[in-house]
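**Student:** Prediction below, plus the sequence it came from.
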Amino acid sequence: MSLRWEEVVVDCRDQVALSRWWIEVLGWEVVDADEDETELRNPEGGATILFANVPEAKTVKNRIHLDFVPDDQDAEVARLLALGASRVDVGQGDESWVVLADPEGNEFCILSAR
């Protein structure tokens, strides 16, 4: 038996706007889209992110989130804030990572450079 990770699905109110934001953030490309969903993939391959329209807005902290490792954490956080991300306090305290949210409030972390 084998199991392969295919995609992460992000529920959102406006999949077109949110997927465009993540394209700007990650430099990924659209591999499939229709009026309800947009799927993005890293040009180098791997699992995808599927943005799917849902009628309700996000109301609580994510139970799963994405972590990213930049070359320069401060510069990357500044870039993402300039693109429309916001800082989020999920009770992380004084940690080495920075918690941000995309324009629809989905949390993600920018870890310290490795």
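**Tutor:** The structure has been received and is ready for your questions.

**Student:** Going by C-alpha atoms from here, please, whenever you check contacts or count neighbours.
**Tutor:** Noted.

**Student:** ok, now how distant is the nearest residue to W28 once chain neighbours are set aside from W97?
**Tutor:** Nearest-residue entry for W28: N42, 4.7 Å, with adjacent residues in sequence omitted and distances by C-alpha to C-alpha, 6 or more residues apart in numbering. Separation of N42 from W97 (C-alpha to C-alpha, to the nearest Å) stands at 23 Å.

**Student:** Against that first model, consider the following:
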Amino acid sequence: MSLEWEQVIVDSVDSVALGEWWRVALGWVVVDDRRGDYEIRPAPDRLPGLLFGEGAPPKQGKNRLHLDLRPDDRDAEVERLLALGATRVDVGQGDVSWVVLADPEGNEFCVLSSP
């Protein structure tokens, strides 16, 4: 018996808008937008993906799960994501080597320091 990680489900107010934001942010491709859901992956045949489901109320409070992203250049990537519409977020992280941002619907994620 084996398991494969297929995707992370992200509840959203607008699945297409949020999914498209993450598609551009990550440079991924759309693999499914037929059912009102919006799924993106690194490539059509690569897992895991992100599946954005529609109909959730606006987010309230801190995420219980978030993504950590490791770029080649943290500061340049933070500026690029801010230009795409991300916002800086203070979740009480203090003075750390990563930057906490939120996507357009308020979902927090971290941009880690460069390797």
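**Tutor:** Sure, I can see it. These numbers were taken from a predicted model, which means no experiment stands behind them.

**Student:** TM-score for this pair?
**Tutor:** Once superposed, the chains reach a TM-score of 0.95 (TM-score structural alignment, normalised by the length of structure 1), with 114 aligned residues with a C-alpha RMSD of 1.1 Å.

**Student:** Pull the residues that contact stretch 107-114 of structure 1.
**Tutor:** Here stretch 107-114 of structure 1 makes contact (C-alpha atoms under 8 Å, 6 or more residues apart in numbering) with 61-62, 65-73, 76-77, 88, 96-102.

**Student:** those strands in structure 1, which residues are they?
**Tutor:** Here structure 1 has its strands, by DSSP state E, at 7-12, 29-33, 37-41, 48-53, 66-68, 86-87, 98-101, 107-110.

**Student:** with structure 2 superposed, average distance for the first one?
**Tutor:** With both structures laid over each other, strand 7-12 of structure 1 and its partner residues in structure 2 are 0.4 Å apart on average (mean C-alpha distance after the TM-score superposition for structure 1).

**Student:** Show me which positions of that strand end up buried.
**Tutor:** Using 16 or more other C-alpha atoms under 10 Å as the test for burial, strand 7-12 of structure 1 gives 8, 10-12.

**Student:** May I see those organised as TSV, with distance to R114 of structure 1 added?
**Tutor:** Listed next are those as TSV, based on distance: C-alpha to C-alpha, whole Å:
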residue	distance to R114 of structure 1
V8	24
V10	27
D11	30
C12	31
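
**Student:** Can you tell me which of the residues you listed is nearest F51 of structure 1?
**Tutor:** Nearest to F51 of structure 1 among the buried residues of strand 7-12 of structure 1 is V10, at 4.9 Å by C-alpha to C-alpha.
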